[in-house]
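1. The following block contains a protein sequence and its predicted model.
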Amino acid sequence: MRLIALFVMLSVLFFIPVPKTFQQSLGSAVLNTGHIIFFCLFGFAFFRFTQGTLRYRIGLFLIVVFAISLSVESIQSMVGRAFQWGDILRNELGAMLGLSLYLCFTVSSARQLSLRLTWLLLVMIAIVIERMPLVHELMHNHT
């Protein structure tokens, strides 16, 4: 119950207007990374409560994350923030990272570990590709 309360309290951050200083490209890119971090923690914390076969659990969990993300983005558009499909993508990537990490900690065989580490690596590569504009922006502003 405390875990749910913690995530509900943190989710309020998705509805607070973004300060002007963070609305520029670099600030926005840094804030967008928060979606990945939040949903990584969400995936790590809540995936364990799913039931059924592993394939079913993963599919159901990602559908639930998509529904939550779609709801959050829709509500954001009503409170003065913009609806962004990119945020939904970042939420899904974060959830996949979190559940990948969770699965790596709950393996029962070397073969499972190999498959789960491969999945984790693929998710991390996808996140790096999605965050490349942030890296580019940080390097551009640093020089």
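-> Received it, and whenever you're ready, just let me know what you need.

2. Please count neighbours and contacts with C-alpha atoms only from this point.
-> Fine.

3. I figured Ile36 hits Gly94, correct?
-> Yes. Using CA atoms under 8 Å, Ile36 is in contact with Gly94, at 4.0 Å.

4. also this one, for the comparison:
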Amino acid sequence: MGPDTVSMNAHEGRRLRWLALAGTLVIAPLFFIGGPDWTSGPVHKSVWNLGHILYFALLTFAIQPWRWLSGRQLWLATTTLVLAVGLVIEFLQSGLGRQDDWHDVWRNLVGTWLILACHPVFTPATRLSARQRMRALIAVVLVVFELGLTGSVAVKQFQINQQLPLLYDFSRTDPLTLWRGNLTPSDAHSDINGQSLKISLSTRLYSGVTLDNLPVDWRGYDQLTVTLFNPDETDLPLTLRVNDVEHERGSNVYRDRFNAQLLLEPGLNIFTLALGDIENAPHNRTMNMDNIRRLGIFTTRLPAPRTIYLLDLRLR
């Protein structure tokens, strides 16, 4: 390798370092401002979180700690520092009202390890040992695994949006990944979908369940049908709530969403609601029917605990 080639490689290396440093300066504020909020969907959050890998990969490349350290000292010192920085970031985020995610600390380390392991591969005239090759392979596998997790979230969300007209797939065995509240899969009263959801209601001021992850685009449909079963011999008043993303990012007041009072009589109950009523429910605006965010079923001030079954939930 001649002097001119060495000089060109050095110049290119310095240019890439400056670009990496510029990237870290641009990305750094995004740890504390912008990005997904508590109303954002799973795909948005998962893709955004991959930025931790990118940021710490750029930061590691910009600093290039291998200029001062090597061997175990390089890996131990860099890992300890990145771990400490990641913990501080998560504590600061929680203090600013942002949602902390300790998986992000792991992603920070993955981004750093990727550069520590792979930089010798791209260093001219470097003869890689078997250990270095193995480190590079493991680092790449960790990154691919994180990408795969995001891909899995995207696939699941695609499946949820494609299950229309069903708003919930009753064959699922893990309802609490999509719902909040005290509910479990049940074989009781399961003639419609092969399985129902048993909902346990308490005497709290508000007691019920909320479907937080559901198909968001309700355009092209006219009705919402909710099928419930009341195993008791007395009526049970319920409230059905539907809201869009704009409601949650706004004032979140009662008049800015759809609320319907349902009287659940003993036995099987099928409630049919016009989507036009849902669309026009918010005061001073129309609901965004292609970005529905949440559906809830709840009671108020029950004198005693009750149990009901959700048999079907779909658009027509």
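-> Noted; the coordinates are in hand. Please read all numbers here as calculations on a predicted model, not as lab measurements.

5. Give me the TM-score for this pair.
-> The TM-score (TM-score structural alignment, normalised by the length of structure 1) is 0.81; 142 aligned residues with a CA RMSD of 2.7 Å.

6. that older thread, and Ile36 and Gly94 of structure 1? which has more neighbours close in?
-> Comparing Ile36 of structure 1 with Gly94 by other CA atoms under 10 Å, the one with more neighbours is Gly94, at 28 against 25.

7. Which position in structure 2 pairs with that one?
-> Counting by TM-score structural alignment, Gly94 of structure 1 lines up with Gly111 in structure 2.

8. how near is its match to Thr126 of structure 2?
-> 22 Å (CA to CA, to the nearest Å).

9. what's the answer for Leu58 of structure 2, then?
-> 22 Å.

10. Tell me which of those two has more neighbours.
-> Leu58 (24 against 9).

11. quick one: the residue nearest in space to the middle of structure 1 from Pro19 of structure 1, how far?
-> With distances taken as CA atoms, centre = their mean, Gly94 lies nearest the centre of structure 1, 2.4 Å away. Noted for Gly94 of structure 1: a distance of 24 Å to Pro19 of structure 1, by CA to CA.

12. gap between stretch 14-21 of structure 1 and the chain center?
-> 19 Å (CA atoms, centre = their mean, to the nearest Å).

13. and what of stretch 16-30 of structure 1?
-> 18 Å.

14. in it, what's buried?
-> Within stretch 16-30 of structure 1, the residues scored as buried using 16 or more other CA atoms under 10 Å are Leu26, Gly27, Ser28, Ala29, Val30.

15. Which one of the residues you listed is nearest to Met132 of structure 1?
-> Comparing these against Met132 of structure 1 with CA to CA picks out Ala29 as the nearest, at 10.0 Å.

16. so where do the helices sit in the stretch 201-316 of structure 2?
-> Along the stretch 201-316 of structure 2, counting by DSSP state H, counting those that start in this stretch, helices occupy 245-249, 275-279.

17. residue range for the last one in structure 1?
-> Under TM-score structural alignment, there is no match for helix 275-279 of structure 2 anywhere in structure 1.

18. do you know how far the residue in structure 2 that Phe15 of structure 1 lines up against is from Val242 of structure 2?
-> Structural alignment (TM-score structural alignment) places Phe15 of structure 1 against Phe32 in structure 2. Phe32 of structure 2 is 31 Å from Val242 of structure 2, where distance means CA to CA.
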